[in-house]
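Visitor: for reference, the sequence and a predicted model appear below.
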Amino acid sequence: MGQVAGGRKLGSLAVAALLLACGRPAATPRSPVPAPGEAFSGERARDRVAALMQLPRTLGDPRRAAAIDELAALLRAAGADAVDRLDHAGVDPWTGQRFAMTTLIAQVRPQAPRQFLLASHFDQRPWAESDPDPARRERPIPGANDGTSGIAVLLELAPLLVDQLPPTVGFSLILFDGEELGRPGAGPYCAGSRALGDALAAGRFPRVRAARFGVVLDMVGDRDLQLLQDPRSRAALPGLVDAIWSIGQAAGHAQFVRAPGPDLVDDHVPLTAAGVPSLLIIDYSYPAWHTHADDLSQISAASLGAVGETLRLALRAHTW
């Protein structure tokens, strides 16, 4: 997940009033097509986290190519008309090890005149520098919350949006690779969103560039979820931040706390810099962050449901 601006590494509706291991693991389920008006299911999203945990996504793992193929298939099953791949590379600033990465960019109704985007990172951190056991700090973390919860919400939310949004509305589903490629005090982090920003500047992915706004999810599944308002999100989309938090609270989701959070650098920052104003939904106050305790036991269906249902209500309420 991102980093505190100038500091150490960290994770990541009144909207109508706004612009608003080798091979493919068989355990990964496809969600059924939702009935009209169906609400977001936190229980199903938690099951999705458990299934996604079977996909090896740690930077440098030789099995991750098959996992990326599976993620692309899951995006198609969630309603994407097309899935593009953005290949990029980066270097561990401490060791010089080079990593090949692939960010996935899926399009839902790419011909629709109104576009937005939803994004999360899928890579799992190869180091656990915050682990209390020094002997385990150079081993990959499980990444149940940091690297899996966000994509689980997006994959469960997308079919609901396909069913419930007007046909004139399309959206991009972006799964960033390499968000975790960075070291405390050295950066650089957010490799996938920075690579996408460069691609947009070069004229690629016009549907992404046409998005009116973006929403990035990072670490949204922990049992004690408290979603504060990121200052850079407020700077980019103040009305949209207010609207989402208001709708979340009105729907009874106390996880949305109307108070400022720390200044975070996550994938929303390169997106905003590239011309797509974006906000971040994240709980940075997560004790298991970058430790081996970030496993499935940390994940709450209620937390996932609060985020997914709030976004469903927000996007349905928007005057398209």
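Guide: Received it, and whenever you're ready, just let me know what you need.

Visitor: from here on, just use CA atoms for contacts and neighbour counts.
Guide: Will do.

Visitor: using the three-state scheme, assign Gly197.
Guide: Recorded secondary structure, Gly197: helix (DSSP: H, G, I helix; E, B strand; the rest coil).

Visitor: show me where the stretch 51-200 of the chain has helices.
Guide: Ranges of helices in the stretch 51-200 of the chain, per DSSP state H, counting those that start in this stretch, are 64-77, 150-164, 191-201.

Visitor: separation between the residue nearest to Leu280 when sequence neighbours are not counted and Arg64?
Guide: Once flanking residues are discounted, Leu280 sits nearest to Val216: 4.8 Å by Cα to Cα, 6 or more residues apart in numbering. Counting by Cα to Cα, to the nearest Å, the gap from Val216 to Arg64 is 22 Å.

Visitor: neighbour-wise, which of these two wins?
Guide: More crowded of Val216 and Arg64, by other Cα atoms under 10 Å: Val216, with 25 against 21.

Visitor: ok, structure two:
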Amino acid sequence: MHSRIRTHAAATAAPIPTASVLTASVLTAGLSAVLLALSACRDQPRPPPEFDGAGAFGYIQTQVGFGPRIPGTEAHSRMGDWLDSLLRQRADTVIVQSWKHVTATGDTLPLRNFIARFNPSAEKRLLLLAHWDSRPVADSPRSQDSTKPVIGANDGGSGVALLLGVADVLKRTPPTAGVDLLFVDGEDYGHFTEAPADVLIGSRYYAANQPAGPKPLYAVLFDLVADKDLQLYQEGNSLIGAPEVVELVWATAKDLDYGGYFISSPRHTLIDDHLELQKAGIRAIDVVDFDYPAWHTPDDTIDKVSAASLQVVGDVAVALVRRE
């Protein structure tokens, strides 16, 4: 990896607090039963998918239409207002975390996290998350112009679209378990090595200001999940920090015949929002396609992503919710 890469540079896994061990044990104890149930269901006819990949793709189109969603810009503010409105039409409860972040260069960024809660009184809870901001500069080594901002059709746009598609599903058919959809801000603003406080801002804020009540059984971060050439390898820090959650997610994908997309081997070890949650004792993993040539370039545009890829990952996300 290049030393200048911020979000997805090679990383040492965050230590997992002792408080998370009980949750890990519960998940591990239940995983064998879950895998057996998945195996038993493979030969049964599947109902039509609840998730609408084409509808989710439309959410990417809307986001791209705002322009780059860089914190401190009008496009970012408008995008946040749109997201807030959509979530209030779908979720049982919406929590908005608003704060100001002062960067290493002295800029003040108005930031917002959105937490859309379904079945908020449930003790058993799952957390699905994505970042909703886009990067100010296209500084990938592949980029032809590092002065331009990133459009973020895939990096930022796809994770939000996927969570909104899940919100549509849960609005139609409420979940048995509690589900929180977390949209974090300020993930992609700064430089990971030179100004690490200016990245992963929203997930760090959430980790320090979690809603009252039980912690989620686990969390799944969705990042870069709509590449037309979808390849989701198991991420290294996820395997270190929450291996039982990785196994559960990839087994669920295999049961849906998506094993060709969810590849059961490690490939990249990344710094991403899941690490901030791991530090707070949440069993968090990263579902991410880092084999995406347009990452952090001006070419991260709508023509690089597809409804079909969103359908694959959305089906897995909904299956995780329904199994609880």
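Guide: Right, received. Where do you want to start? These numbers were taken from a predicted model, which means no experiment stands behind them.

Visitor: residue in the first structure paired with Ile240 of the second structure?
Guide: Residue pairing (TM-score structural alignment): Ile240 of the second structure is matched to Ala235 of the first structure.

Visitor: that match belongs to a helix?
Guide: Yes - Ala235 of the first structure: assigned to a helix according to three-state DSSP.

Visitor: OK, contacts around it?
Guide: Not one residue lies near Ala235 of the first structure by Cα atoms under 8 Å, 6 or more residues apart in numbering.

Visitor: swap in 10 Å and give it another go.
Guide: 241, 277-279 (Cα atoms under 10 Å, 6 or more residues apart in numbering).

Visitor: also His101 of the second structure?
Guide: Counting by Cα under 10 Å, 6+ apart, His101 of the second structure touches 107-111, 186, 197-198, 201-202.

Visitor: top of the residues you listed by neighbour count?
Guide: Gly202 (30 neighbours).

Visitor: that one and Trp250 of the second structure, how far apart?
Guide: Counting by Cα to Cα, the gap from Gly202 of the second structure to Trp250 of the second structure is 27 Å.

Visitor: what of Gly156 of the second structure?
Guide: To Trp250 of the second structure, Gly156 of the second structure is 22 Å away according to Cα to Cα.

Visitor: got a list of what the residue nearest the centre of the first structure touches?
Guide: In the first structure, the C-alpha nearest the mean C-alpha coordinate belongs to Ser120, at 1.6 Å (Cα atoms, centre = their mean). Ser120 of the first structure makes contacts with 1, 12, 146-154, 173-177, 179, 193, 215-219, 266-268, 280-281, as judged by Cα under 10 Å, 6+ apart.

Visitor: how does it look with 7 Å?
Guide: 150-151, 174-176, 216-218 (Cα atoms under 7 Å, 6 or more residues apart in numbering).

Visitor: ok, now Ile151 of the second structure?
Guide: 64, 67-68, 134, 298, 300-301.

Visitor: so can I have TSV of these showing distance to Val321 of the second structure and neighbour count?
Guide: Below are the contacts of Ile151 of the second structure laid out as TSV (distance: Cα to Cα, whole Å; neighbours: other Cα atoms under 10 Å):
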residue	distance to Val321 of the second structure	neighbour count
Val64	28	21
Gly67	32	19
Pro68	31	23
Ser134	27	27
Pro298	35	22
Asp300	30	22
Thr301	30	20
